[in-house]
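Student: Structural data only, the sequence is not supplied:
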């Protein structure tokens, strides 16, 4: 992929000139290293089935990742930013890359990406930590899924929960939902000292590529409720944790060829899907 020379001033100068300070309330942490943001962009370009064509970025802030995507020759980037303070810096990027950047001011949790794009698109984002998981669940809940890939930054602990497999300590509801619908990969860690201000945790880049078909048949809303009940009391046997759904939990488990004394973290995604189908009439 050809590189584009960035004509803009260093990000530290942008932050100084526009007096842009990270908001703790909005979960903001800025990446100023364009070599790193370009690496994230290249990772996105290598995921899914399409190159860096139509890109959606959430929470661009002063535009470090935005510039990295454009430097890696993304065809077009649309950013959603809730903080009006960043509008001037984003407008400067738009002027430097004519017809390559669209800025949407608003709350990403309230915006449906399918209404922005025709056809497929990639989502690439250094997500604000306080809305990262709700946004992921929102995108996984699309029907049908139209994104070609997600390349997202999470706290390392959350990244491990997304990509965990049955039997792993981190395996839980988020892993079941994510891996039911997508292939998940931990790409690389990012140390706290590359951020301004530095967070107290290590961050991790994760990619998700949607499966052609979910791993097994299930209704998303039912699967969410079953996994919430099962993992909500993860130290209990399933015959106990699922009693909140129905007192017949033990017999239903047996009918699904699942030992009622097993615990949630041992079940495969396919077994959770079978349970969801069996428990549908109770939810």
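Tutor: Noted; the coordinates are in hand. For clarity, every value in this text was computed on a predicted model and none was experimentally measured.
Student: C-alpha only now, for contacts and for neighbours.
Tutor: Will do.
Student: Around residue 159, how many other residues sit close by?
Tutor: Here the count is done by other Cα atoms under 10 Å, and residue 159 has 26 residues near it.
Student: list the contacts for it?
Tutor: Neighbour list for residue 159: 186, 204, 205, 206 [criterion: Cα atoms under 8 Å, 6 or more residues apart in numbering].
Student: Now do the helix or strand the third one falls within: which elements does it pack against?
Tutor: Secondary-structure element containing residue 205, defined by DSSP states H and E: strand 203-210. When contacts are defined as 3 or more Cα pairs under 8 Å, 6 or more residues apart in numbering; DSSP states H and E, strand 203-210 sits against strand 147-155, helix 156-163, strand 182-190.
Student: alright, now check it against this:
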């Protein structure tokens, strides 16, 4: 185990940002967190990370990265902002080999091959956060390559992930997050914790894989929810019409086709997708 001393004597994040002339890029969806106590709390959400591999997307100047390293993790971070590579390089040296930085776009990385089994912990760039989450929740392989997700989102998005049926926030994201995973809001984060402060509150969501229901094809679940919530104000008899067999499945399950998608429980979508198979 690397001696933690170099990590204990790093310059404050504000000094690092000033020294390298960094500022959060709106185009990249960046908002930096400088409060090291808060970053330490986020790093504790997945549980003990000592000796665990962690994948971080968009480390920026490395605030959360420091917290993860101090928690004993082996960190692989992907960063597309070249301005941040120099301060991250200094952090690599201080980590004693426990930090590897990949320059690139997280949306284009073959994570299962390049990262391998890992906990994902990230203050996600706002402009790609939902796209990354949908990708991590999807796919045929289950359990997935990731062991848990600890992710910062705008509060509105976080509430959509954990929402229950018959609520305004309930939609496709909730079903995709909950049909074979367990999702919860681990903490809310005030906008003042960020530099620059965003216009909205944020929250950390923690997601862990659960056993996948038998006989349900992920591709069908994705297709079904896309249709059902694509026109969420329409009745199911209209919104599910493009999905072959869906209306017959509703009838067999005793689900009124005059209902709207937001009234169906996750278990209802599982039952419909199971009847539809992989069609």
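Tutor: Everything's here; your move. Keep in mind that this is a model prediction, so the values were computed, not measured.
Student: Can you give me the TM-score here?
Tutor: Scored against TM-score structural alignment, normalised by the length of structure 2, the superposed chains reach a TM-score of 0.92; 274 aligned residues with a Cα RMSD of 2.0 Å.
Student: ok so, going back, ok now the strand holding residue 205 of structure 1, how far from the chain's centre?
Tutor: 7 Å (Cα atoms, centre = their mean, to the nearest Å).
Student: ok so, going back, ok, and the contacts of residue 159 of structure 1 in structure 2?
Tutor: Contacts conserved in structure 2 for the contacts of residue 159 of structure 1, counting by both residues aligned by TM-score structural alignment, their matches' Cα atoms under 8 Å: 186, 204, 205, 206.
Student: Spatially nearest residue to the first one, not counting backbone neighbours?
Tutor: Sequence neighbours aside, residue 206 is the residue nearest to residue 186 of structure 1 in space, at 4.6 Å (criterion: Cα to Cα, 6 or more residues apart in numbering).
Student: and the one you found, how many neighbours?
Tutor: Around residue 206 of structure 1 there are 25 residues (other Cα under 10 Å).
Student: do the same with residue 257 of structure 1
Tutor: Residues lying near residue 257 of structure 1 (other Cα under 10 Å) number 12.
Student: my read: residue 126 of structure 2 touches residue 153, true?
Tutor: Yes: using Cα atoms under 8 Å, residue 126 of structure 2 is in contact with residue 153, at 7.0 Å.
Student: For the kept ones among the contacts of residue 159 of structure 1, which single residue is the most surrounded?
Tutor: Within these, neighbour counts (other Cα under 10 Å) peak at residue 206, which reaches 25 neighbours.
Student: hmm, who's touching the strand holding residue 205 of structure 1?
Tutor: Under the criterion Cα under 8 Å, 6+ apart, residues 40, 44, 47-48, 145, 147-156, 159, 181-192 lie in contact with strand 203-210 of structure 1.
Student: Trace residue 259 of structure 2 over to structure 1, please.
Tutor: Mapped onto structure 1 by TM-score structural alignment, residue 259 of structure 2 lines up with residue 262.
Student: what do you get for residue 84 of structure 2?
Tutor: Matched by TM-score structural alignment, residue 84 of structure 2 corresponds to residue 86 in structure 1.
Student: my guess is its match contacts residue 64, does it?
Tutor: No: if you go by Cα under 8 Å, residue 86 of structure 1 and residue 64 don't touch, sitting 11.7 Å apart.
Student: picking that back up, residues touching the match of residue 259 of structure 2, list them.
Tutor: Contacts of residue 262 of structure 1 by Cα under 8 Å, 6+ apart are 237, 238.
Student: Now do the helices in structure 2.
Tutor: Applying DSSP state H to structure 2 gives helices spanning 5-8, 13-19, 36-44, 63-70, 85-95, 111-114, 129-137, 155-162, 172-178, 218-230, 236-239, 246-253, 266-276.
Student: Next, the mean deviation of the last one compared to structure 1.
Tutor: What that stands for is helix 266-276 of structure 2. Its aligned residues in structure 1 lie a mean 2.4 Å from helix 266-276 of structure 2 after superposition (mean Cα distance after the TM-score superposition for structure 1).
Student: if I pick residue 36 of structure 2, what's in contact with it?
Tutor: Residue 36 of structure 2 touches 63, 67, counting by Cα under 8 Å, 6+ apart.
Student: Trace it over to structure 1, please.
Tutor: Here residue 36 of structure 2 is matched to residue 34 in structure 1, going by TM-score structural alignment.
Student: between residue 126 and residue 153 of structure 2, who's got more neighbours?
Tutor: More crowded of residue 126 of structure 2 and residue 153, by other Cα under 10 Å: residue 153, with 24 against 18.
Student: Touching, that one and residue 127? I think so.
Tutor: No: Residue 153 of structure 2 is not in contact with residue 127 according to Cα under 8 Å; the separation is 10.2 Å.
Student: if we can go back for a sec, give me the angle between the strand holding residue 205 of structure 1 and strand 147-155.
Tutor: In terms of direction (axes from the mean of the first three to the mean of the last three Cα atoms, to 10 degrees), strand 203-210 of structure 1 departs from strand 147-155 by 160 degrees.
Student: with structure 2 superposed, average distance for strand 203-210 of structure 1?
Tutor: Taken over the aligned residues, the distance from strand 203-210 of structure 1 to structure 2 averages 0.4 Å (mean Cα distance after the TM-score superposition for structure 1).
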